[in-house]
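Q: Here is my input; please provide its structure:
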Amino acid sequence: MRRAFVMKGKRLLWLWLHGLIFFFSLSSLCGKLAASHALFSSGWFFFYGLVLAILLIYAVAWQQIIKRMPLSAAYANKAAAVIWGQLWGLLFFGETITAGKAIGALLIAAGIVLHARASGEALEQEAA
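A: Just a heads-up that it's a prediction; the model follows:
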């Protein structure tokens, strides 16, 4: 019973972590949108204000994540922001995803999965 509870809680924590990384990636999107406006214009202030708000919320939530999981596991997953950045570039700015970028994203995803599995095994051993 305890192991099932630990596994469910662990999955939820990983979902929260990746939701937070998605949220963090929005700061880059807003930063790029801010850069498309004249410095100190209302558009610039709006998007730069969003960047600051996102980073403030992210900082508080990140502290809660790392309180509940190993720092090395949480930090290794931050690389997923690169994948989100590629998606934002494609969707909002018409950037192309080259074969090299796609391969790089796949390598990042593979590294995250490998690291998460190793971290998960360590957490299971601690719970047992």
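Q: all contacts plus neighbour counts: C-alpha atoms, from now on.
A: OK.
Q: Quick check: nearest residue in space to residue 3, chain neighbours excluded?
A: Among residues not flanking residue 3 along the chain, residue 127 sits closest, at 7.0 Å (C-alpha to C-alpha, 6 or more residues apart in numbering).
Q: The structure of the following sequence is requested for comparison with the preceding one:
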Amino acid sequence: MAKLASGYGFLSTDFLLFYGIEILILAFYAFFWQQIIKHFDLSIAYANRSIALLWSMIWAVIFFQEMVTIKNIIGVIVVIIGTTIVNKEYE
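A: Predicted coordinates for the structure are as follows:
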């Protein structure tokens, strides 16, 4: 939503609309994240959170026709593997 808002003039109606939607999305995210950490071990919840990077990259390609570079792919893989390795100690 922030990327969409950036295409409009600062404090214009469309700008405020998209930023308002972004704030709502972040509020939902915060609420659901708190519910997740209430019901799962934090190490498991955090390990699965690293997948958000992958989803962000996928949505950027689908909605904004962003280009994904090999560095982007390697970065996401490194984060996911690193988070998995760190959390293997707690199993």
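Q: Could I get the TM-score for this pair?
A: Superposed pair, TM-score by TM-score structural alignment, normalised by the length of structure 2: 0.76. Supporting alignment: 91 aligned residues with a C-alpha RMSD of 2.4 Å.
Q: just to revisit the earlier point, what count of nearby residues applies to the residue nearest to residue 3 of structure 1?
A: Applying other C-alpha atoms under 10 Å, we find 11 residues neighbouring residue 127 of structure 1.
Q: repeat for residue 83 of structure 2
A: Residues lying near residue 83 of structure 2 (other C-alpha under 10 Å) number 19.
Q: What's the match for residue 69 of structure 2 in structure 1?
A: Aligned by TM-score structural alignment, residue 69 of structure 2 pairs with residue 98 of structure 1.
Q: so where is the helix ranked longest in structure 2 in structure 1?
A: Counting by DSSP state H, the longest helix found in structure 2 is helix 13-39. Aligning helix 13-39 of structure 2 against structure 1 (TM-score structural alignment) gives residues 42-68.
Q: Now the matching stretch on structure 2. Mean distance?
A: On superposition with structure 2, the mean distance recorded for stretch 42-68 of structure 1 (mean C-alpha distance after the TM-score superposition for structure 1) is 1.1 Å.
Q: Can you tell me the closest non-neighbouring residue to residue 105 of structure 1?
A: residue 83 (5.8 Å).
Q: Thank you, goodbye.
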